[in-house]
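*Asks:* How does the following fold in three dimensions:
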Amino acid sequence: MTPADRPEASAPQPVRILLCDDHAVVRGGLRALLGSAQGIEVVGEAGSGEEAIAAARKLGPDGLDLVLMDLQLGPGMDGTEATRRLVSLPGGPRVLVLTTYDTDADITRAIEAGAIGYLLKAEQPEELFSAVHAAAAGRTALSPPVAGRVMAQLRGQRPALTARERDILGQLARGLGNREIARALFISEATVKTHLGRIYAKLGVETRSGAVAVAKEQRLLP
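*Replies:* Got it, this is the predicted structure:
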């Protein structure tokens, strides 16, 4: 077979995007910006979470890859709830958050809702294009400031308990009282009470059962 006889390689499928933002001017700007990028096609727009879900259902998994989602959408469903419902659809699209809000609470809620990425509107166009392709391919896409906040949250998830505090927490999980813990660890009851106070403060709880529950949730027990 000569080169002329060989079939031409088909062009890669563009990333098909649905824009969800309650400001028409913003959607228009994004459509124009994304339309200038290679390998990206805007297939729809939505001004609310409800509209985004309806559009995603209409386009189906064969017509939509990614939703570019704002968090604040005016009256009705917010972007976090819309994200949760979109990713729950059969064959639902991936969701990349694009917003001006970068608080820890906003980031955490969006990621827990199923967003594959979190981008700030202050990013350069090239960063947006890269994030779109990464998110469509199933890779996490985070703005640098957001990535820093996520890492800080992860580092702060596990309280820094001392070895003795971990020992006492383990005895607490067994249901032992202060006197029994003191005997098991060969320390005084007063020392046990002091350590328990520090454990409660580090875990952000006020009761023995609360300490055990948080310890199990954060895998602090042996």
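*Asks:* hey, let's count contacts and neighbours off CA atoms from now on
*Replies:* Noted.
*Asks:* which ones are touching the closest residue in space to E123 that isn't next to it in sequence?
*Replies:* Among residues not flanking E123 along the chain, S143 sits closest, at 7.5 Å (C-alpha to C-alpha, 6 or more residues apart in numbering). Counting by C-alpha atoms under 8 Å, 6 or more residues apart in numbering, S143 makes contact with 118-120, 123.
*Asks:* Leaving out the residues flanking it, which one is nearest to the residue sitting nearest the centre point of the chain?
*Replies:* The structure's the chain has its C-alpha centroid closest to I111; by C-alpha atoms, centre = their mean the separation is 1.4 Å. Of all residues not flanking I111 in the chain, G117 sits nearest, at 7.5 Å (C-alpha to C-alpha, 6+ apart).
*Asks:* Check D22 too.
*Replies:* Counting by C-alpha to C-alpha, 6+ apart, the residue nearest D22 is G47, at 4.2 Å.
*Asks:* what's the burial count for the one you found?
*Replies:* 17 (other C-alpha atoms under 10 Å).
*Asks:* H23 is in contact with that one, correct?
*Replies:* Yes. The pair G47 and H23 passes the contact test of C-alpha atoms under 8 Å, sitting 6.9 Å apart.
*Asks:* shared neighbours of those two, anything?
*Replies:* Joint contacts of G47 and H23 (C-alpha under 8 Å, 6+ apart) do not exist.
*Asks:* Now the longest helix belonging to the chain: buried residues?
*Replies:* Looking across the chain with DSSP state H, the single longest helix is helix 189-203. For helix 189-203, the buried set under the neighbour-count rule, 16 or more other C-alpha atoms under 10 Å, comprises 189, 192, 195-196, 199-200, 203.
*Asks:* Stretch 30-38 too?
*Replies:* Quick answer for stretch 30-38 (16+ other C-alpha under 10 Å): 30-31, 34.
*Asks:* related to what we said a few turns ago, can you lay out the buried residues of helix 189-203 as JSON lines showing distance to L169?
*Replies:* Below are the buried residues of helix 189-203 laid out as JSON lines (distance: C-alpha to C-alpha, whole Å):
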{"residue": "E189", "distance to L169": "14"}
{"residue": "V192", "distance to L169": "10"}
{"residue": "H195", "distance to L169": "9"}
{"residue": "L196", "distance to L169": "8"}
{"residue": "I199", "distance to L169": "8"}
{"residue": "Y200", "distance to L169": "10"}
{"residue": "L203", "distance to L169": "11"}
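*Asks:* want to put them side by side, so please do this one too:
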Amino acid sequence: MTYPHDEAPALTAPARSAPARVLLIDDHALVRDGMRMHLSQQPGLEVVGEADDGEAALAWLANLDESRRPELVITDIGMRGMGGITLAGALHEHYPELAVLIVSMHDNLEYVRQAVRAGARGYVLKDAPADELLAAIQAVLAGRVFYSARIARGMAAQTVGPLDALTPREREILNAIGRGLANKEIAAQLGVSVRTVETHRLNLKRKLAIDGRAGLVKYAVQQLGTDAEGN
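*Replies:* You can find the predicted model right below:
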């Protein structure tokens, strides 16, 4: 079940021409209510919908005109029905332009890694300060990755390479780029639109901290060679 908010405050931040549209997903109505009230007070954010599980969120998005889609999805992990990690994977597959932020009570680093591999751009703990949530929202909307301070310390203590943050689809596209395929060829091979491939390319450059098309192609070719040597 979804709960659209057509009359939510539409406050505009100086850096944006319109508020960033947000979809909230949590199976606890009180949590959604509290988060909606908090976010609706923030300039530049507009809560446009709610859902109590992943299936409801996907159904709502499927019936929504592209021009009205949210730019940010905030979801819990553990919910009745489809959980947040599975949802993040589905959103990344069908709507790769959407930023997904996990807000969870679980600080298990394996959950964090699974969420990032599924396509989430950020992971914030529910007991984190309110300003940390706002910082996370700002970061993921700008295309960056954000972790709660406690999560970030745990991740820093482990050796994690940049490829560990890529989703399976991003790895497929990186591999295709390394093989010299153009966007149209990749799109046809994977059964997606050229625009979707372009969005994945942008996400790859962000995650890998690579500037420019040539830099991404060079990295992809090098990585392809590394994988071949490893095999």
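*Asks:* TM-score, when you put one on top of the other?
*Replies:* For this chain pair, the superposition-based TM-score is 0.62 by TM-score structural alignment, normalised by the length of structure 1; 152 aligned residues with a C-alpha RMSD of 2.5 Å.
*Asks:* what span of structure 2 lines up against the longest helix of structure 1?
*Replies:* Helix 189-203 of structure 1 lines up with nothing in structure 2 when matched by TM-score structural alignment.
*Asks:* got the contact list for whichever helix or strand comes after that helix?
*Replies:* The C-terminal neighbour of helix 189-203 of structure 1 among helices and strands, as given by DSSP states H and E, is helix 208-217. Helix 208-217 of structure 1 has contacts (C-alpha under 8 Å, 6+ apart) with 169, 172-173, 199-200, 203, 205, 221.
*Asks:* from these, which two are the most distant?
*Replies:* Farthest-apart pair in the contacts of helix 208-217 of structure 1 is V205 and L221; separation 16.0 Å (C-alpha to C-alpha).
*Asks:* The residue nearest to I111 of structure 1 reaches V97, doesn't it?
*Replies:* Yes. Counting by C-alpha under 8 Å, G117 of structure 1 touches V97, with 6.1 Å between them.
*Asks:* quick one: what's aligned to the residue nearest to D22 of structure 1 in structure 2?
*Replies:* Mapped onto structure 2 by TM-score structural alignment, G47 of structure 1 lines up with D52.
*Asks:* and the gap between that match and Q223 of structure 2?
*Replies:* From D52 of structure 2 across to Q223 of structure 2, the span is 40 Å (C-alpha to C-alpha, to the nearest Å).
*Asks:* What of L87 of structure 2?
*Replies:* 29 Å.
*Asks:* More neighbours: these two, which one.
*Replies:* L87 (24 against 16).
*Asks:* ok, now which ones touch the more buried one?
*Replies:* By C-alpha under 8 Å, 6+ apart, the neighbours of L87 of structure 2 are 54-55.
*Asks:* which residue lines up with it in structure 1?
*Replies:* Using TM-score structural alignment, L87 of structure 2 lines up with A82 in structure 1.
*Asks:* secondary structure class for its match?
*Replies:* helix (DSSP: H, G, I helix; E, B strand; the rest coil).
*Asks:* returning to that earlier point: ok, the residue nearest to I111 of structure 1 to V95 of structure 1 distance?
*Replies:* To V95 of structure 1, G117 of structure 1 is 7 Å away according to C-alpha to C-alpha.
*Asks:* overlap in contacts of these two?
*Replies:* With C-alpha under 8 Å, 6+ apart as the test, G117 of structure 1 and V95 both reach A135.
*Asks:* of those two, who's got more company?
*Replies:* V95 (29 against 26).
*Asks:* In terms of helices and strands, where is the more buried one?
*Replies:* Counting by DSSP H and E, V95 of structure 1 is found in strand 94-99.
*Asks:* Which secondary structure elements does that strand sit against?
*Replies:* When contacts are defined as 3 or more C-alpha pairs under 8 Å, 6 or more residues apart in numbering; DSSP states H and E, strand 94-99 of structure 1 sits against strand 66-69, helix 79-88, strand 117-120, helix 125-136.
*Asks:* so how far does the last one sit from its counterpart in structure 2?
*Replies:* Averaged over the aligned pairs, helix 125-136 of structure 1 sits 1.4 Å from structure 2 after superposition, using mean C-alpha distance after the TM-score superposition for structure 1.
*Asks:* That helix: which residues count as buried?
*Replies:* Buried, per 16+ other C-alpha under 10 Å, within helix 125-136 of structure 1: 128-129, 131-136.
*Asks:* What of stretch 136-148 of structure 1?
*Replies:* 136, 141-143, 146-147.
*Asks:* I'd like to know which of the residues you listed are part of strands.
*Replies:* Secondary structure from DSSP state E places 141-142 of the buried residues of stretch 136-148 of structure 1 in strands.
*Asks:* What is the burial count for V160 of structure 2?
*Replies:* When neighbours are counted by other C-alpha under 10 Å, V160 of structure 2 comes out with 11.
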